[in-house]
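Novice: Predicted coordinates and the sequence they were generated for:
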Amino acid sequence: MINSITQNALRALLYEVTTEPKPGLVDPGSPGPHSDMNIYTFIDSSLSLTQYFNDAVKIGQTFTGSDLTQMFFALRRKGLAAEKAMLAATHGVNTHKGAIFALGVFTCAESYCHTRHTELFTTIQAMCHGLVEHDLGHICSPQTAGEKEYAEYGYGGARAEAEQGYPIIEEIALPFLKDSTGTIQARLLDTLMKIATRAVDSNLIKRAGNIQVIDWLHEEAAAYLALGGYATDAGKQKLKQLNQECLEHNYSLGGCADLLIVTIFVGLERGYL
């Protein structure tokens, strides 16, 4: 049986991947710069995570301790199993590792909030307290992209976003989505670009090999919104241009996509979509 929180988590994954045209990302019309995956890979991956979200909901419902970091680490153990399920479903392709982390946190926290009547973003902040230092603070030989970016730039990536309680979602993306108008496609594309005006996308940094590319992304996303977004011909043309640049440079906006997914999830939970 799928509960409503799990259902909205799965809807968020599917809403994101079926929204097009997304620069630097997989959508129905194009795999973008991801030649090893397509929309069907993402559908299979999404459905493979059903049990994980059910587990996340159960952890949030049943946790009774005062230290919410322990709830996070219980969730993380389930997340490791979820990554294996994802890779089995996609034949080894990493489609949703970032979403397993972020959407798992939101799903678990939302469930806890329903049970304990607490506030979502405060709960996430308590769950992820000290996470950057715990995971990255004592690494002498960085191996993963996240570890290398922390060592080189001091940027904590998805862990830092979570530890801060996702202010980019609470203060920027979610209010923008709530106030947006038009088709779901236009609203989600514009919300993605709103996120891209502020996000420090670790996937993009990895692909570009430098952190200066973030300034480029912020400027391009702001220009798109200034043209009126997807509701205007100029906005559509700008998005087409951005798509082409991402293809030419092999840029991925995977970090922005993860933030869009959790924004969609909260939007569904609150009736904004």
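Specialist: Structure received. Residues are numbered from 1 along each chain as shown.
Novice: going forward, measure contacts and count neighbours with C-alpha atoms only.
Specialist: Noted.
Novice: residues in contact with whichever helix in the chain runs longest?
Specialist: Longest helix of the chain, by residue count under DSSP state H: helix 68-89. Contacts of helix 68-89 with the rest of the structure, by C-alpha atoms under 8 Å, 6 or more residues apart in numbering, involve 41, 44-46, 48-49, 52, 55-56, 59-60, 63, 92-97, 100-101, 104-105, 108, 123, 126-129.
Novice: Show me just the buried residues among these.
Specialist: Taking 16 or more other C-alpha atoms under 10 Å as the criterion, what is buried in these is 41, 45-46, 48-49, 52, 55-56, 59-60, 63, 93-97, 100-101, 104-105, 108, 123, 126-129.
Novice: among those, which are in helices?
Specialist: Among these, the members falling in helices (DSSP H) are 41, 45-46, 48, 52, 55-56, 59-60, 97, 100-101, 104-105, 108, 123, 126-127.
Novice: Apart from its chain neighbours, what residue comes closest to residue 25?
Specialist: Using C-alpha to C-alpha, 6 or more residues apart in numbering and skipping the chain neighbours, the partner closest in space to residue 25 is residue 32 (5.2 Å).
Novice: Next one for the comparison:
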Amino acid sequence: MTVIGGAPATGTTGTTGTRTPGPSAALLADLAVRALGQEARLSPKPGLADRRGRGAHDDMDLPLLLASAQALRPTFRSVAEVAERTAAGIERRDELGRLGRAGEAAMLRVTRGVNTHRGALWTLGLLVAGAVGAADEREAARRAARLAALPDRHLPVRAPSHGELARRRYGVRGARGEAEAAFPHVVEVALPRLRRAGAAGVAEEVARLDALLEVMSLLDDTCVLHRGGPEGLRVVRSGAARVLAEGGAGTVRGHAALLELDERCVARRLSPGGSADLLAAALFLDMVPWPEHVARAERKVVTCKR
């Protein structure tokens, strides 16, 4: 068994018959933080803080988002280490819940109480744990879904989040439902869009914006529902769909539609934060050196040499 970063690594069997090692806990943490940074810097994002400014927010900007992401690095690493050393089940779920609450407290200390990445911590924390020992992104999402479905037996009693209130009021899936369904908007929507764009040579920033917009056009985003109700959600979903129908963020007409949507979101104080979290998750999954992908590349090399 190969050891990476001081912990046993798992993976798939390569062309030589040896195990292709999975990513280390340190690498998974680095990639999670990098994904959050890439999402934060992406511009122009409708209603969201980015390189241009605060979007529909009064209390957060790009430097705060980047500081928040860095504050979560130790949590992501601890999550991966727990997943490496514990069996899947309720005890792992309890430990991950404890780490998540500690990570949220560390984030809030850095942000002075501003909720920058609570949803992203939930989503990426589950996927980081799911990635340990997984052959590819689909297996990681399924593992994360099984964790999400388990109760956190030590969850303290506290007021429900805005997203949870919106989920209950409007009867939508929300972040928890997305996780329990194995992140369909990540694995079936954003990630394939990113990869198709990459294969077609589309500029990275355009590919990421279009992936975000496709999620926005489909997701019942509880961040939007909390601020704008069903009408606000209609504005976001239809506006994102229009940008894509005009050719996406990389075209003149699509870019104009994107800026128009941004203006409408800012005017209505609509921030599609749930969609942004799922984009960050897709960016994370796209960067992980999955053992199955590595083994597949090795097989292609051997075939080409024959």
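Specialist: Arrived safely, thanks for sending. Note that the structure is predicted; figures quoted are calculated from it, not measured.
Novice: Now do the buried residues in the longest helix of structure 1.
Specialist: Here helix 68-89 of structure 1 shows 68-69, 71-72, 74-76, 78-79, 82-87, 89 as buried, counting by 16+ other C-alpha under 10 Å.
Novice: who touches the residue nearest to residue 156 of structure 1 when sequence neighbours are not counted in this structure?
Specialist: Once flanking residues are discounted, residue 156 of structure 1 sits nearest to residue 150: 5.5 Å by C-alpha to C-alpha, 6+ apart. Counting by C-alpha under 8 Å, 6+ apart, residue 150 of structure 1 touches 136, 156-157.
Novice: between the longest helix of structure 1 and helix 50-62, how many degrees?
Specialist: For helix 68-89 of structure 1 against helix 50-62, the angle by axes from the mean of the first three to the mean of the last three C-alpha atoms, to 10 degrees is 170 degrees.
Novice: measure residue 143 of structure 2 to residue 260 of structure 2 for me?
Specialist: Distance of residue 143 of structure 2 to residue 260 of structure 2, computed by C-alpha to C-alpha, to the nearest Å: 39 Å.
Novice: which residue lines up with the residue nearest to residue 25 of structure 1 in structure 2?
Specialist: Per TM-score structural alignment, the equivalent position to residue 32 of structure 1 in structure 2 is residue 55.
Novice: Run a quick neighbour tally on that match.
Specialist: 24 (other C-alpha atoms under 10 Å).
Novice: quick one: contacts for it?
Specialist: Counting by C-alpha under 8 Å, 6+ apart, residue 55 of structure 2 touches 46-49, 262, 266, 271.
Novice: Using neighbour counts, trim the residues you listed to the buried set.
Specialist: So, by 16+ other C-alpha under 10 Å, the buried ones in these are 46-49, 262, 266, 271.
Novice: export these to JSON lines and tack on distance to residue 235 of structure 2?
Specialist: Formatted as JSON lines, those follow (distance: C-alpha to C-alpha, whole Å):
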{"residue": "46", "distance to residue 235 of structure 2": "11"}
{"residue": "47", "distance to residue 235 of structure 2": "12"}
{"residue": "48", "distance to residue 235 of structure 2": "15"}
{"residue": "49", "distance to residue 235 of structure 2": "18"}
{"residue": "262", "distance to residue 235 of structure 2": "11"}
{"residue": "266", "distance to residue 235 of structure 2": "12"}
{"residue": "271", "distance to residue 235 of structure 2": "11"}
